[in-house]
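Trainee: Need coordinates for the following:
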Amino acid sequence: MTNIILSAIVAVSENQVIGADNGLPWRLSNDLKWFKKTTMGKPIIMGRKTFQSLPGLLPGRTSIVISRDPDFTAEGAIITHSLESALEIGNETAKQMKTNEVVIIGGAEIFHQCLDQLDRIYLTRVHATIDGDTFFPDFNTSEWREISNEFHPKSEKDMYDHNFIVLEREQAL
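Mentor: Here you go, the predicted model:
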C-alpha cells in the first residue's frame, strides 16, 4: 500500500488571516469549488469549531473532528480527542476509501499542531489584507516547493483576486 499523504487545505490572506468570528472573512465561490474538488472522496480532519462553522457534514468525505470536550457528539462524524488519534483514524479511513490522502481543513490550532507533519499544502492565497481573528501559522517556505500556481481574478462571485497554489514538502536528502 502506498504511503498516505497528509495535506492541508487553507485560504490565507496576505496578512495570514484565515478566519473571523468562526467563519470565512470573504466570499470566494471559486475557492469553495476548489475545496470540494480537492477534498472529495477523502477523510477530512478538523477541529470542533471548524466543524460547527460548516453547514453540516460534507457529502462524499469522512469527517473526523477533534474536540477536547469528552461529551461532544456529532451524528455522522467520527469524534476523537487528539491529533494523533485523528491521524491514525484518517490513515485507516483513507485505506478503506481507497485514497492515498488525508486532508486537514482547520482551524488554526489544528494547522499549528500538524504543520511539521504535512506533506502537501493546498493554499489559496487571497490577495487582500483582511481583518480577522484567526491566522495560519508561519512556516518555513524554503522547506516547500511549488508544484502549481493558478491565478484567478476577482469576479461577481469572488471578492478578491486569488491564486491556487500547491506546495509539497522538499524531501530531505
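Trainee: from here on, contacts and neighbour counts on C-alpha atoms
Mentor: Will do.
Trainee: ranges for the strands of the chain?
Mentor: Chain-ordered strands for the chain, with DSSP state E as the definition, fall at 5-13, 17-19, 43-47, 62-66, 78-80, 101-106, 120-126, 134-135, 144-152, 162-169.
Trainee: Adding mean neighbour count as columns, could you present those strands in CSV?
Mentor: Rendered in CSV, the data for the strands of the chain read as follows (neighbours: other C-alpha atoms under 10 Å):
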stretch, mean neighbour count
strand 5-13, 22
strand 17-19, 24
strand 43-47, 27
strand 62-66, 24
strand 78-80, 22
strand 101-106, 25
strand 120-126, 22
strand 134-135, 19
strand 144-152, 13
strand 162-169, 19
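Trainee: I have a second one here; can you model it like the first so I can compare?
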Amino acid sequence: MIHENISIIVAIAQDFAIGKNNDLLFHLPNDLKHFKEITSGHTIIMGRNTLLSLPKWPLPKRRHIVITDKPDDHFEGCETVFSIEEAIERVKDEKEAFIIGGGMIYRQFYPLAGKLYLTVVHQDFDADVYFPEINFTDWTEFGREDFHDEKNGFDYSYINLRRK
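Mentor: Purely as a prediction, here's the structure:
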C-alpha cells in the first residue's frame, strides 16, 4: 500500500550508490542545505546507524523516529520504534514524513513511499550500500534543478518524483 505522506529523501550516484563504510559518498554543502530546507518542520525516520552517523543529533526543528531491532536502544531527543509499521503508525496523521536512510530502511520503505526527493550525482562512486533501482516509468517528475559543483568537479541534479 502506498502512503502518500511518506517521502524518501536521498543523495545517490548515477549507479544508485549511497554510501560506503557507514558514511556518505560525497560532500555537497548545498545538498545539506537543501536537505535542511525540505525536512525542517517535519518528522524524519531513519535506522539506528544513520542516526549514529550524524555528527550531532537530534537535528534542529525535526521530530526524529529511529527504527532499531535492539530493545535497549534509547536515543536522547528521538522516538524509538521497532518496525516499519510502527513508524508508519506514528506519522499517519502528518502531511509529510521523510525517510532519510540507511540502505535497509530505504529498501523497506521504497515500495510504500509516495514521493522521492533525489539528489543525483552524475557519476559512479566506490560504494557498499545502494538505493533500490528506480523504475522511472512508475514516477512522475514534479521538480528538477541541475547544478555543477566547482569544488568537487561533478554535475548533480535535484529531482522530485511522485508515484503514479
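Trainee: After superposition, what's the TM-score, could you say?
Mentor: Comparison of the two superposed chains (TM-score structural alignment, normalised by the length of structure 2) gives a TM-score of 0.93, and 161 aligned residues with a C-alpha RMSD of 1.4 Å.
Trainee: Give me the most central residue, structure 1.
Mentor: Residue closest to the average C-alpha location in structure 1 (C-alpha atoms, centre = their mean): residue 105, at 2.5 Å.
Trainee: State the distance from that residue to residue 92 of structure 1.
Mentor: The spacing between residue 105 of structure 1 and residue 92 of structure 1, counted by C-alpha to C-alpha, to the nearest Å, is 18 Å.
Trainee: can you tell me which helix in structure 1 is longest?
Mentor: What stands out as the longest helix in structure 1, according to DSSP state H, is helix 83-96.
Trainee: rewinding a little: would you list the strands of structure 1 in JSON lines and tack on distance to residue 87 of structure 1?
Mentor: Formatted as JSON lines, those follow (distance: least, C-alpha to C-alpha, whole Å):
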{"stretch": "strand 5-13", "distance to residue 87 of structure 1": "9"}
{"stretch": "strand 17-19", "distance to residue 87 of structure 1": "22"}
{"stretch": "strand 43-47", "distance to residue 87 of structure 1": "8"}
{"stretch": "strand 62-66", "distance to residue 87 of structure 1": "9"}
{"stretch": "strand 78-80", "distance to residue 87 of structure 1": "10"}
{"stretch": "strand 101-106", "distance to residue 87 of structure 1": "8"}
{"stretch": "strand 120-126", "distance to residue 87 of structure 1": "15"}
{"stretch": "strand 134-135", "distance to residue 87 of structure 1": "22"}
{"stretch": "strand 144-152", "distance to residue 87 of structure 1": "21"}
{"stretch": "strand 162-169", "distance to residue 87 of structure 1": "18"}
